[in-house]
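> following is a predicted model, sequence given first.
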Amino acid sequence: MNENPPSLRRLTKRPQFLAAAKGVSLARGAVLIQRLDRADRDPAIGVGFTATRKIGGAVVRNRAKRRLREAAHALLPVHGVAGSDYVLIARQGTADRPWERLLDDVASALTRLAQPGPPDPSRSREAAPISDPPPAQDA
């Protein structure tokens, strides 16, 4: 296999992030990944990162985004689909998750999003945060 991996380009404009939100998304552990197939013929993979104030202050958000950037640079050329845009969204615990587990979360989500068809609905955006226990069953 002599193929060069697709190059990465940063998503910087708000409309690019909003467009990616209309694609498929999948939550795995400490990360939520959104993927949109672009209609153009550019083989580059677009990638953006975001973290909301829900996960913590500026220091925690910046650390979470730095960790997601490193994970994306390591895994997107291998597991990403050329001609797609990805947005990696930090979830609670992204900044403190062990590095190997964070890499597993990102790789698992990228692999599943690369497969044709809709993602597994039981692990979609509506999945409970990783820190919440399952709801109690009323008898």
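Yep, it's here.

> alpha carbons only for contacts and neighbour counts from here, please
Fine.

> quick check, central residue of the protein?
Nearest to the mean C-alpha position of the chain, by CA atoms, centre = their mean, lies residue 33 at 2.4 Å.

> find the nearest non-adjacent residue to it, please.
When the adjacent residues along the chain are set aside, residue 33 lies closest to residue 88, with 4.7 Å between them (CA to CA, 6 or more residues apart in numbering).

> residues near that neighbour, how many?
Look at residue 88: counted by other CA atoms under 10 Å, it has 24 neighbours.

> picking that back up, surely the residue nearest to the centre of the chain is in a strand?
Yes: residue assignment for residue 33, taken from DSSP: H, G, I helix; E, B strand; the rest coil, places it within a strand.

> just give me how far the helix or strand hosting residue 36 sits from the chain centre.
Assigning secondary structure by DSSP states H and E places residue 36 in strand 31-37. How far strand 31-37 lies from its chain's middle: 5 Å, per CA atoms, centre = their mean, to the nearest Å.

> put this next to the first one:
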Amino acid sequence: MTPPLAEEANRTTGASESFAAVSSCASYTILAKRADFLRAAQARRQGTGGFLLQARERGDGRPDIRVGFTCSKKIGNAVMRNRAKRRLREIVRAVLPGLARPGWDYVLVGRPAATISRDFAMLKADLTQALSQIHRPPRPKA
């Protein structure tokens, strides 16, 4: 049996054609080069209960948002590290498009035991709180 055309499926289920707008909201790219991770590690940091967020403004004039994920062997074996990174990728997909700033790099570093065992809703709240702290203007020095 062949699947129905998208138009037929929309008519029969009553779905609107705004699905494309929802699926295209993830407007970030993944960091891959070690140098980018090292530059982010030297910039702003915000710790949370589930992970550490490192962020920096690139200043290169490009408006794209880039994100990286890292989990060390302290997290556990490869299965545990991959699970932690999957959870971090999912909270970024859910939270980052609305709160990230263009021209910034973000790196999420998994924490041993916490990234895997923390409640998913709390991880999302951690990312929301960490982004608001990172983007808060610095306090004037006295």
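Sure, I can see it. No experiment lies behind these values; they were computed from the predicted model shown.

> show me what the residue nearest to residue 33 of the first structure aligns to in the second structure.
Structural alignment places residue 88 of the first structure opposite residue 108 in the second structure (criterion: TM-score structural alignment).

> right, and that match touches residue 88 too?
Yes: counting by CA atoms under 8 Å, residue 88 is a contact partner of residue 108 of the second structure at 7.2 Å.

> now name the helix or strand holding the nearest residue to residue 25 of the second structure once chain neighbours are set aside.
Spatial nearest neighbour of residue 25 of the second structure, excluding adjacent residues (CA to CA, 6+ apart): residue 97 at 6.5 Å. Taking DSSP H and E as the definition, one finds residue 97 of the second structure inside helix 78-99.

> buried residues, that helix. List them.
Within helix 78-99 of the second structure, the residues that count as buried by 16 or more other CA atoms under 10 Å are 80-82, 84-85, 87-88, 91-92, 95-96.

> what angle do it and strand 51-57 make?
What separates the directions of helix 78-99 of the second structure and strand 51-57 is an angle of 50 degrees, with axes from the mean of the first three to the mean of the last three CA atoms, to 10 degrees.

> check which element follows helix 78-99 of the second structure along the chain.
On the C-terminal side of helix 78-99 of the second structure, the nearest following helix or strand under DSSP H and E is strand 104-110.

> what helices or strands is that next one leaning on?
Under the contact criterion of 3 or more CA pairs under 8 Å, 6 or more residues apart in numbering; DSSP states H and E, the helices and strands touching strand 104-110 of the second structure comprise helix 34-41, strand 51-57, strand 65-70, helix 78-99.

> now the ones you listed as a markdown table including distance to residue 22 of the second structure?
Putting these into a markdown table (distance: least, CA to CA, whole Å) gives the following:
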| stretch | distance to residue 22 of the second structure |
| --- | --- |
| helix 34-41 | 29 |
| strand 51-57 | 26 |
| strand 65-70 | 18 |
| helix 78-99 | 11 |
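
> to residue 125 of the second structure, which of these lies closest?
Between residue 125 of the second structure and these, the tightest spacing by CA to CA is seen for helix 78-99, at 8.8 Å.
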